[in-house]
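**Student:** pasting the sequence and the predicted coordinates here, then a few questions.
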Amino acid sequence: MYDPDKRKLLSALSHGSIFFSLLGVSIAIPIVMLFVSDDPVVKENAKEALNFHLNVWLYGIIFGVLTLVLIGFLLLGILQLVNIVLPVMAILHSLSTTEQPYRYPFIFRLL
């Protein structure tokens, strides 16, 4: 049996790592969780957090290019809102439902 408190903490830390993106270490946190933890729910949450990071970066590049043609400003604003709201929802889900990993909507799953 896995420790539910440890599961909550590590899963929430994986999803919350997106808020450390300015430090440049945000993607390292879920990668470390993926390799260090033996809990399957924590591993799935870490994979989902990695997928979210990659999607946010991809959309940021696409919307940044679209900004050059003056339609990307609105899209960049929406991306910033999504970048805040979805991880908060994931953290709340990780803290309340420890037996099930959170799945971000509308992202490509590369891992």
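**Tutor:** Ah, there it is. Residues are numbered from 1 along each chain as shown.
**Student:** contacts, neighbours, all on C-alpha from now
**Tutor:** Fine.
**Student:** need the contact list for the closest residue to residue 17 other than its chain neighbours.
**Tutor:** Nearest residue to residue 17, sequence neighbours excluded (C-alpha to C-alpha, 6 or more residues apart in numbering): residue 26, at 4.9 Å. By C-alpha atoms under 8 Å, 6 or more residues apart in numbering, the contact list for residue 26 reads 17, 18, 19, 20.
**Student:** just residue 86 next, same as before
**Tutor:** residue 104.
**Student:** same thing but at 10 Å, please
**Tutor:** By C-alpha atoms under 10 Å, 6 or more residues apart in numbering, residue 86 lies in contact with 15, 16, 52, 92, 103, 104, 105.
**Student:** then residue 49?
**Tutor:** 11-18, 26-27, 29-31, 43, 55, 87, 90, 102-104.
**Student:** returning to that earlier point: roughly how far apart are the residue nearest to residue 17 and residue 62?
**Tutor:** Using C-alpha to C-alpha, to the nearest Å, residue 26 is found at 20 Å from residue 62.
**Student:** let's bring in a second one:
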Amino acid sequence: MYEVYDTDKRKLLSALSHGSIFFSATLVSIGIPVAILFVSEDPIVKENAKEAINFHLNVWLYGAIIGVLSFLTLGLLGFILFPIWFLVHWGLSIRAILFSLSEVERAYRYPFIFRVV
């Protein structure tokens, strides 16, 4: 049987999952998509929450790599890579939010990330 889900609720929860990365750079921000993953019954919202969790983990991983490279090169490589990483990370998050608000029948998939969850 085909289940009907509330599209407004789907848009809100999916956008909130992807937008949680803007709340802080700490572990608090990953708690929002984790909570949404466990609370929601909507399969699209669950997929968006999983993708947001994977994106958080990738952002932290790439940030750690850039931090180590910056330390090893006395800040030179970090000075070049950090602004690029920052713009890509924010740009992909904004793109995911806009996609979630316009495409309610599909989950957004971030490019170039490792999917752990």
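**Tutor:** Arrived safely, thanks for sending. As the structure is a computational prediction, the values presented were derived from the model and not from experiment.
**Student:** map residue 43 of the second structure onto the first structure.
**Tutor:** Aligning on TM-score structural alignment places residue 43 of the second structure opposite residue 40 in the first structure.
**Student:** oh sorry, the question was meant for residue 79 of the second structure
**Tutor:** Aligned partner of residue 79 of the second structure by TM-score structural alignment: residue 73.
**Student:** excluding chain neighbours, what is closest to that match?
**Tutor:** Using C-alpha to C-alpha, 6+ apart, the closest residue to residue 73 of the first structure is residue 67 (5.6 Å).
**Student:** does residue 59 of the first structure sit in a helix or strand, and which one?
**Tutor:** Following DSSP states H and E, one finds residue 59 of the first structure within helix 40-67.
**Student:** how big is the offset of that helix relative to the second structure?
**Tutor:** Mean deviation of helix 40-67 of the first structure relative to the second structure after superposition (mean C-alpha distance after the TM-score superposition for the first structure): 0.3 Å.
**Student:** what's the offset of the helix or strand that that helix is followed by from the middle of its chain?
**Tutor:** Using DSSP H and E, the helix or strand that follows helix 40-67 of the first structure in sequence is helix 72-96. Mean-position distance between helix 72-96 of the first structure and its chain equals 9 Å (C-alpha atoms, centre = their mean, to the nearest Å).
**Student:** report the buried residues of helix 72-96 of the first structure.
**Tutor:** 72, 75-76, 79, 83, 86-88, 90-91, 93-95 (16 or more other C-alpha atoms under 10 Å).
**Student:** of all these, which comes closest to residue 5 of the first structure?
**Tutor:** Among these, residue 95 lies closest to residue 5 of the first structure (C-alpha to C-alpha), at 8.6 Å.
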